[in-house]
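**Q** okay, predicted coordinates and the sequence, questions at the end:
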Amino acid sequence: MKILKAAQVQEVDCQTLIAQRISSLELMERASEEVVKAVLRDLSQKKERTFSLLCGGGNNGGDGLVIARLLLSMGEKVKVHILKSARYSSDNVANQSKIDNTYISFFDLDNIPYLSDKEIIIDCIFGVGLSRPLSTEYRLLVDRINAHPNLVLSVDMPSGLLADHVNESAAIAVKPDKIYTFQTPKMALLLPDNHHFTREFEVLDIGLDKNALDSQVSHSYYIDEALVASLVKMRTRYSHKGSFGHVVLIGGSYGKIGAMSLCCLAAMKAGCGLCTVYVPRCGYICLQTAVPEVMVLTDPEEELISIFPTVNSFSAVGVGMGMGQESKTKTAFFEFLQSLSPSSKLVLDADALNLVASRREVLSCLPFHTIMTPHPKELERLIGKWSNDIDKIEKVKEFSSLYQVIVLVKGANSMIVNPNGHLYFNSTGNPGMATGGSGDVLTGIITSLLGQGYEPMDAVVLGVYLHGAAGDRVMDEIGEEGLVASDIILQLSPAMQEIKRHRFL
């Protein structure tokens, strides 16, 4: 799914009206119907509910007026508060006339309406078309909304949030519990710097013209199930274990063998045919006992890696999980990188990234399209500090292009950057996955897919989505707080089957 700028979304809206021969009022009706369905689905367990629609004078306010009318027609308790304006859009005016005046009140910024603690606020003041930050005159209204103890829901964008930008943390903008955005996510909803304003969002398909969407040029994408389903390789009836690759995972040190245990089990669950693990001698019994499906090779050293194995015969290599940065390990690692074939399929994680960052000249030794999986602190060691998320994106793009590597920046909406400057943001995952070992699981998944013959970029896109989807299945069962990395592994197979089923929808 393409991520479009605000101007592009507005252009697609216009092209949709022409292509589908509908009016802007009809498109507004369609979009609002989707919002109502989503809201009532999300609030199905909330029996007592009163909605307060806060509407601006533009088309976002028009959406709110349609939503109010639809909720009223369903017997819901609804109040409509319209911000006084010198000018209302024509669609806004048309929809004002369709609601009984007894449900509508007008207010100005010096006379904000009373909002009961029991009311659910639906924010429709400003949408994707907002082009500049809100002035201080809106502060009282926004602060009142943000202090509301009940649910606050925003339509398309939180009022005050600029769609294409990093917004200042002190910006005057609504901080909703959930955002229902139309057709495509907006960049502002995906950036960590905007986390104050974007707790949760859902993309609603409002039927914009497919040709119009396809015609828009964008190098930023949102990874959804349709995309990953198109990437999945289907197995043939006559496959055997050799058909799905033999991966090797190198890492571990005294006290951190668990990282390798999680990584190799995830690799097997993600579908590789064979997996060999190379660890210090102290990890031998642990791994042979914990994961009997894998083969174990050991370093001469008891507690650390001092020599790297020859890997030319393996279909993919993952390095760094729990490995440490001891001097012997560091020397052996750099020798290992210099020995690799240009065609080697390599994933670098954790301490492998920290070692590379400490000696940047070895970056030129990396095979073409090596996959790097840093968390934010590891990324900073690789590319340096950044001033904001947009600056970070540009620095990662420059780094990826310079060294011809694929960089997966882990976190909420994990971002993948490839050497041609394309960005992919993940749509799965939850805060419960911020737990020790989760990254080791992800590295195992990606290395496994790479070993099965997936192109490097496809392996990362599918891998990060699968990892998040498995974590979401765990969250649905037990919640976020109790989620641990081994739970994610147990849900990998069901998550993959769900992705494969999407191919037939």
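**A** Alright, I've got the coordinates.
**Q** contacts, neighbours, all on C-alpha from now
**A** Fine.
**Q** which helix or which strand is home to residue 356?
**A** Residue 356 belongs to helix 351-358 when assigned by DSSP states H and E.
**Q** and for that helix, what's in contact with it?
**A** The contact list for helix 351-358, computed with Cα atoms under 8 Å, 6 or more residues apart in numbering, reads 319-325, 330, 333, 362-363, 372, 374, 378, 381-382.
**Q** over to stretch 368-385?
**A** Here stretch 368-385 has contacts from 342-343, 345-350, 353-354, 356-357, 386, 392, 395-396, 399, 404-411, 419, 443, 456, 460, using Cα under 8 Å, 6+ apart.
**Q** which of those count as buried?
**A** Neighbour-count burial (16 or more other Cα atoms under 10 Å) applied to the contacts of stretch 368-385 gives 345-350, 353-354, 356-357, 392, 395-396, 399, 404-411, 419, 443, 456, 460.
**Q** presented hereafter is structure B, for comparison with structure A:
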Amino acid sequence: MLNILSGTQVKVLDRAYISSENIESWQLMERAANQFADWLVQHFPDFGREVIIFCGPGNNGGDGLAIARLISETYKRVMVVFFEESEKSSADYQINWSRLPNSVSRVFWRDFQSGTVQNPIVIDGIFGVGINRPVEGVFLEGIRIINRMSGDKIAIDVPSGIPADDCLKGEAVKADYTVTFQFPKLSLLFPEHAAFVGKMLLKDIGIPEQFLGGMSEGRLYVQYKDIPSMHRRFHQFSHKGDFGRVLLIGGKTGKVGSMVLAAKATLRTGSGLVFVSVPSSEKQILQISVPEAMVADNSELRDLSKYDAIGIGPGWGLDIDPDYFAEILRSVKRPVVIDADGLNLLAKYPHLFDFVPSGSILTPHLKEFERIVGGVACHRDRLEKAREFAQKQQIYIVLKGAYTSISCPDGSQYFNSSGNKFMATAGSGDVLTGVLSSFLGQGYHPKQAALCGVFHHGMAGDLAGAKKNRGLIASDIIESIPETFVQMKLQ
């Protein structure tokens, strides 16, 4: 897993590495430029397109100049748009300015005619992680020029105008891609910045994590390679009881589809036995839709100790007696998964949190979370509240969305890298409830269940989304869950 850094931490880390390795800062810049240039050439192989690089006076602009030099022998037309005379710029900017070949044209920003360029590749190197206030003056004009232009837009490290640690307060470049280096920057993961960041790509420039020292704030970025080692392994003599007994509670009249999706997802994730508690009027629908699941009657809710995991809330309705909910929570001696109307009931009756078992996993989307803890001005504040609430209640908060975050009782916070925009569809959350409940039932520690569950859910969405695109529905995610295990070679 990779640490997620603030803008200040990035600068400290760079200085520590440069000092330790006895290299010059421009040499580290060269590594970043090489990684960017290699990606650009592979991703945009039409070398006849014009490449226009906007370079601010700092080191982000220096990156842009280095990139211009590196790609100048591949792309036929490369132009640098600059804002300051080089002697007024950073030392590394000046070094890279002096190394520009004559084949790279140089245009002062006021003289740049954006209307004469058709479908260029536009690279934003105006500002990097150092910005912490709204952009003004000539640089704001530069941002506006970029945003008015056609073509593909790519930001170096962060889109100009986006603070590395906080939410945007002014204007920023709207990039299609952001190529960032070594470690993710926190604000690139904020939903408020999605329209500016575009697709984030992470490139390694060879700085080992050991140089972080004590700088880590306990925020980690979870990637594909991190997941297989977290999984339990089962042997050939395993039986269905070894794979867990899971109970799902919810599905009022008219909403039993939520439980159908949750039950199917639980089974597809590998649970051995799945029981579903729904109103008697909905039992037939459930049994026809999911013949592999068993319908639990009310008598089976009196003894919850026989279940290895319980998922509560999808389609449950808000007319549930809070005392009944409290009785269920009091009767459970192990972590549960709570979603949807289960969360809405907790928000409506906050005293119910007193009965939520330690280690439970709550899966709110942004609005559900705000119903519980109150409104926030920025996603950074939301993340802080999630971290504080998870510590206070000793539970796991899975805050759903792009880069779903998992806030843990120990104060650590994880950000998921799988998933896509097509998963924003009815029932996707019910599927996640089933996946998480399944992993809990299989004996995973709640943190493992949350990390694996969120990643596999997103990965299944990626596999399904590659085929279904905008037509993706929750059932497609379910059917792709087994393939995630196949690709990870998990037995």
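**A** Received the coordinates, thanks. Source: prediction; values computed, not measured.
**Q** just give the TM-score of the two.
**A** Scored against TM-score structural alignment, normalised by the length of the second structure, the superposed chains reach a TM-score of 0.93; 488 aligned residues with a Cα RMSD of 2.2 Å.
**Q** which among the contacts of helix 351-358 of the first structure count as buried?
**A** So, by 16+ other Cα under 10 Å, the buried ones in the contacts of helix 351-358 of the first structure are 319-325, 330, 333, 363, 372, 374, 378, 381-382.
**Q** among the buried ones among the contacts of stretch 368-385 of the first structure, which ones are in helices?
**A** 353-354, 356-357, 392, 395-396, 399, 443, 456, 460 (DSSP state H).
**Q** and which of those residues is nearest residue 476 of the first structure?
**A** Within these, the smallest distance to residue 476 of the first structure is 23.3 Å, found for residue 443 (Cα to Cα).
**Q** could you pull up the residues touching the residue mapped onto that closest one from the second structure?
**A** Under the alignment (TM-score structural alignment), residue 443 of the first structure pairs with residue 433 in the second structure. Residues in contact with residue 433 of the second structure (Cα under 8 Å, 6+ apart) are 262, 311, 337-339, 363.
**Q** picking that back up, what is the corresponding segment of the second structure for the helix holding residue 356 of the first structure?
**A** Going by TM-score structural alignment: helix 351-358 of the first structure matches residues 341-348.
**Q** quick one: that stretch to the first structure mean distance?
**A** Here the mean offset of stretch 341-348 of the second structure against the first structure after fitting is 1.2 Å, by mean Cα distance after the TM-score superposition for the first structure.
**Q** and the spatially most central residue of the first structure, how far is that from residue 186 of the first structure?
**A** The first structure has residue 413 as the residue nearest its centroid, 2.3 Å off, counting by Cα atoms, centre = their mean. As for residue 413 of the first structure, its distance to residue 186 of the first structure is 12 Å (criterion: Cα to Cα, to the nearest Å).
**Q** and residue 106 of the second structure, what element?
**A** When elements are assigned from DSSP H and E, residue 106 of the second structure belongs to strand 104-108.
**Q** quick one: that strand to the first structure mean distance?
**A** Following the fit onto the first structure, the mean deviation recorded for strand 104-108 of the second structure is 2.3 Å by mean Cα distance after the TM-score superposition for the first structure.
**Q** contacts for that strand next, please.
**A** By Cα under 8 Å, 6+ apart, strand 104-108 of the second structure touches 68-69, 72, 77-83.
**Q** only the buried residues of it, if you could.
**A** By 16+ other Cα under 10 Å, the buried positions in strand 104-108 of the second structure come out as 104, 106-107.
**Q** which non-adjacent residue is nearest residue 242 of the first structure?
**A** Excluding its sequence neighbours, the residue lying closest to residue 242 of the first structure (Cα to Cα, 6 or more residues apart in numbering) is residue 273, at 5.9 Å.
**Q** which residue lines up with the one you found in the second structure?
**A** Per TM-score structural alignment, residue 273 of the first structure is aligned with residue 272.
**Q** ok, and the closest non-adjacent residue to the equivalent of residue 490 of the first structure over in the second structure?
**A** Aligning on TM-score structural alignment places residue 490 of the first structure opposite residue 479 in the second structure. If the residues on either side of it in the chain are set aside, residue 479 of the second structure comes closest to residue 268, at 7.5 Å by Cα to Cα, 6+ apart.
**Q** quick one, what contacts the one you found?
**A** 478-479, 481-482.
**Q** among those, who's most crowded?
**A** Greatest neighbour count in those, by other Cα atoms under 10 Å, goes to residue 478: 28 neighbours.
**Q** the helix or strand encompassing residue 201 of the second structure vs the first structure, mean deviation?
**A** Assigned by DSSP H and E, residue 201 of the second structure belongs to strand 199-203. Here the mean offset of strand 199-203 of the second structure against the first structure after fitting is 1.3 Å, by mean Cα distance after the TM-score superposition for the first structure.
**Q** check which element follows that strand along the chain.
**A** Taking DSSP H and E, what comes next after strand 199-203 of the second structure is strand 219-222.
**Q** and the following helix or strand past that next one with helix 341-348, angle?
**A** Counting by DSSP H and E, the element after strand 219-222 of the second structure in chain order, helix or strand, is strand 245-249. Strand 245-249 of the second structure and helix 341-348 meet at an angle of 60 degrees, taking axes from the mean of the first three to the mean of the last three Cα atoms, to 10 degrees as the criterion.
**Q** what segments of the stretch 351-491 of the second structure are strands?
**A** Taking DSSP state E, counting those that start in this stretch as the criterion, the stretch 351-491 of the second structure carries its strands at 361-362, 396-399, 405-407, 413-416.
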